[in-house]
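What follows is a predicted structure for the sequence shown.
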Amino acid sequence: MTRTLTAALLASVALAAPAFAECEVTLRSSDTHPDGYPTVEGVKHMAERAKELSDGRICIEVFPSSQLGEEKDTIEQTQFGVIDMVRASFGSFNDIVPEAQLLSLPYLFRSEDHLHNVMDGPIGDDLARAFEARDLIAVAYYDGGARSFYNSQKPIASIDDLKGMKFRVMQSDVFVDMMSALGANATPMPYGEVYSSIQTGVIDGAENNWPSYDSSGHFEVAKYYTLDQHLMVPELVAISKTRWDALSPEDQQILRQAAEESEPVQRKLWAEQEKASEEKVLAAGSEVIRDIDKTPFIEAMAPVYEKYVTKPEYRDLVKRIQETE
């Protein structure tokens, strides 16, 4: 995998050399989503600001559509310093940064405003230190929306409707346990394999937010979308610690400022994309199930919390999140 990604990066360097020839520092950033997606555009805005603030010295080249690999692989390569930057869901870091698992606990966040207040405050700073201990420098927290279930078989209006169904989840233990607690069967697999797996019946469905349900084309093969909003998982933009440590303090500050300024831009784009995606999939004939009783879903999560909120510091973090206004 390292050789493959290194070869891809060398090829990209050759192709992009003329455009970035005048840059003293060039960072290559990976994203699994397609060009134009809010997370991709957020990093592009960070790139624009970094170039402006550095008078053209710092350039960030964004590779969307999993050009450098799927999220799990690109995260590992960013840790090793093969890739400079990665934008990925917090859920994809669950097996790397233990604290990240806590943010994937179902129904932990009450709303998007609640999530923003948590990530933009002292808790976000504490999480950044946890990532640094795993050779990743967290520079921005983006919106990932609320994740809900979609499938190709039937409308899901209650927890009983999930029993025995096969759902793709991210390659993370907490997501597997969440599905088990709901009585469904979890199938971890890369994001890029979901469409064909639903189409061929390998799985019944998956779970994601409005823009991902739309941009992936999954609504074409999974027409039933249930707005249970079980997860609000933030997105992370991280830089390889190896690459970060090689930068001057001035350049580090420029990148932090550019990343921070990109957050409200990405969040605004996200809200706009959610609305547009909802309109698109409804027009295409998707059936959206909105009026469900979430109480049984929430109560079913008790064993998941018991399994992952085990240490005093974890219980304290969850308590701090829940008490944040």
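Arrived safely.

When you work out contacts or count neighbours from here on, use the C-alpha atoms and nothing else.
Noted.

Skipping adjacent residues, who's closest to residue 91 in space?
The shortest distance from residue 91 to any residue other than its chain neighbours is 6.1 Å, reached at residue 104 (C-alpha to C-alpha, 6 or more residues apart in numbering).

if I pick the one you found, what's in contact with it?
90-91, 94, 174-175, 231-233 (C-alpha atoms under 8 Å, 6 or more residues apart in numbering).

Kindly present those as TSV, with separate columns for secondary structure.
Shown next, in TSV, are these (DSSP: H, G, I helix; E, B strand; the rest coil):
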residue	secondary structure
90	helix
91	helix
94	coil
174	helix
175	helix
231	strand
232	strand
233	coil
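
Residue 28: which of the residues you listed is nearest?
residue 90 (19.9 Å; C-alpha to C-alpha).

from what I can see that closest one touches residue 231, true?
No: using C-alpha atoms under 8 Å, residue 90 makes no contact with residue 231, being 11.2 Å away.

what about residue 164, neighbour count?
14 (other C-alpha atoms under 10 Å).

Doesn't it belong to a helix?
No: counting by three-state DSSP, residue 164 is not part of a helix but coil.

what's it in contact with, if anything?
Residue 164 touches 183-185, counting by C-alpha under 8 Å, 6+ apart.

Mind putting those into TSV with secondary structure?
Below are the contacts of residue 164 laid out as TSV (three-state DSSP):
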residue	secondary structure
183	coil
184	coil
185	strand
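
circling back: separation between the residue nearest to residue 91 and residue 81?
26 Å (C-alpha to C-alpha, to the nearest Å).

another one to put next to it:
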Amino acid sequence: MKKLTAGVLGLALSSSMLLAGCASSTSEGSAEGSDSAPKVETKTIKVANWYADDHGVNIALNEKFKTLVEKNSNGTLKVDIYSNSKLGGEEQMYDSVRAGTLEVAIISAIIEPEVPKVSTLSLPFLFRDLDHAQTVLKGEIGQEIAAQIEENTGVKLLGYGINGFRVFSSNKPLEKIEDFKGYRVRMPNVPQMIAVGQELGATVTPMPISEVFSALEQHVVDGQDNPYATLRANAWYEVQSHVLESNHIFLPHNIIMNKKFWDGLTPEQQKVVQDAMTESAAYEWQLYRDNEAKDKEFLKEKGLEIIVPDENFKNQMIDATKGIYDEFYKKNSFGEEIVNKIRNS
């Protein structure tokens, strides 16, 4: 009987040791990253804009931002790009970022009512050329505007891309200041930009960019104002005959991110996102510079006549819009100071 009991006890002890060994092995395997180890959550960054797929903005986003973020985040971040107003117009994209249903949007002067310093950038005939604009945005003034954007809207500004110098396309020649009379032009729904068209003598109709082609085709309006790249990418040359190279407004665009999403990223992920967008924006600027002459040549080949205003015509347009500066100074105590800083940059 004693022998039997001893045998049973020995077997039980051996089984306990075997089970203990198995438990120890499983625990070590988990600690060392076995299949049962917790997986890192992959977050998706949706980026929305109104530009066509082949516009420099989306080329830069795909070749730089998406590629760099997905590579350098080691798979913890994924980027989906929604071009061509797929997620709505500018106002809707802006509201979606603030509400947290969209992570990133590329918007322009739509935030002027909430961010007075942004309206500085849409003043007419303010910037001399691309170098001047880029210097201003990279410097103290660009930082001031960025700070006010973040403070007043609650979003994170990732950088300034480039919309560019705006020109007027039309279905009739605009060769002198008097030709603006009776010219029905689509412009963005931004009060100061609308005022530019009105002061030149045009009849301004605001509408979303997604509606412009049909409005031109159906002669609801005679023309629109946008940079050459946007004119080409949206194929408006199919329903326009002339371009006035007025360069009346230069606009960057503001690349904004939902602040809660930004705060939810790790410091390492934040650096990956910021570095990638900085490189993407720089690539945008380079593409704009490289392609402007090509865009103009393409439009000429499609039959558009490009009119470059002489000095007298240009000065007439500048004089016609001077009242916009007076109004800007009345509304904004910082107005005259910031304009002088820009002009002296």
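Nice, thanks for sending it over. Model, not experiment: these values are computed from the prediction.

quick one on the thing from earlier: next, the residue nearest to residue 91 of structure 1: secondary structure please.
Quick answer, by three-state DSSP: residue 104 of structure 1 is coil.

residue in structure 2 matching it?
In structure 2, residue 104 of structure 1 lines up with residue 122, judged by TM-score structural alignment.

go on, residue 203 of structure 1?
Under TM-score structural alignment, residue 203 of structure 1 pairs with residue 221 in structure 2.

what do you get for residue 72 of structure 1?
With TM-score structural alignment as the criterion, residue 72 of structure 1 matches residue 91.

Quickly note the distance from the closest residue to that match other than its chain neighbours to residue 25 of structure 2.
Of all residues not flanking residue 91 of structure 2 in the chain, residue 110 sits nearest, at 6.9 Å (C-alpha to C-alpha, 6+ apart). Separation of residue 110 of structure 2 from residue 25 of structure 2 (C-alpha to C-alpha): 60 Å.

got it, and residue 198 of structure 2?
78 Å.

So for those two, which residue has more residues nearby?
Per other C-alpha under 10 Å, whichever of residue 198 of structure 2 and residue 25 has more neighbours is residue 198, with 17 against 11.

what about the residue lying closest to that one once chain neighbours are set aside, how many neighbours?
Among residues not flanking residue 198 of structure 2 along the chain, residue 204 sits closest, at 6.5 Å (C-alpha to C-alpha, 6+ apart). Residues within reach of residue 204 of structure 2, counting by other C-alpha under 10 Å, total 23.

Following element in sequence after the helix or strand that contains residue 204 of structure 2, please.
Per DSSP states H and E, residue 204 of structure 2 falls inside strand 203-206. Following strand 203-206 of structure 2 in sequence order, the next helix or strand is helix 212-217 (DSSP H and E).

how much does that following helix stray from structure 1?
Compared with structure 1 after the fit, helix 212-217 of structure 2 shows a mean deviation of 1.2 Å (mean C-alpha distance after the TM-score superposition for structure 1).

So what does residue 120 of structure 1 match up with in structure 2?
Matched across to structure 2, residue 120 of structure 1 falls on residue 138, judged by TM-score structural alignment.

That match: how many residues sit nearby?
12.

Chain neighbours aside, what residue packs nearest to the most centrally placed residue in structure 1?
By C-alpha atoms, centre = their mean, structure 1 has its centre lying nearest to residue 89, at 1.7 Å. Nearest non-adjacent residue to residue 89 of structure 1, counting by C-alpha to C-alpha, 6+ apart: residue 235, 4.4 Å away.

From residue 152 of structure 1, how far out is that neighbour?
In terms of C-alpha to C-alpha, residue 235 of structure 1 sits 27 Å off from residue 152 of structure 1.

now residue 255 of structure 1
43 Å.

quick one, helices of the stretch 151-300 of structure 2?
191-200, 212-217, 228-233, 259-263, 267-301 (DSSP state H, counting those that start in this stretch).

Residues touching the third one, excluding its own?
When contacts are defined by C-alpha under 8 Å, 6+ apart, helix 228-233 of structure 2 is touched by residues 51-52, 54-55, 166-167, 237, 288, 291-292, 295-296, 298-299.

Next, the mean deviation of that helix compared to structure 1.
Mean for helix 228-233 of structure 2 is 0.9 Å (mean C-alpha distance after the TM-score superposition for structure 1).

Ok, the fourth one next?
Helix 259-263 of structure 2: mean distance to aligned residues in structure 1 after superposition is 1.9 Å, counting by mean C-alpha distance after the TM-score superposition for structure 1.
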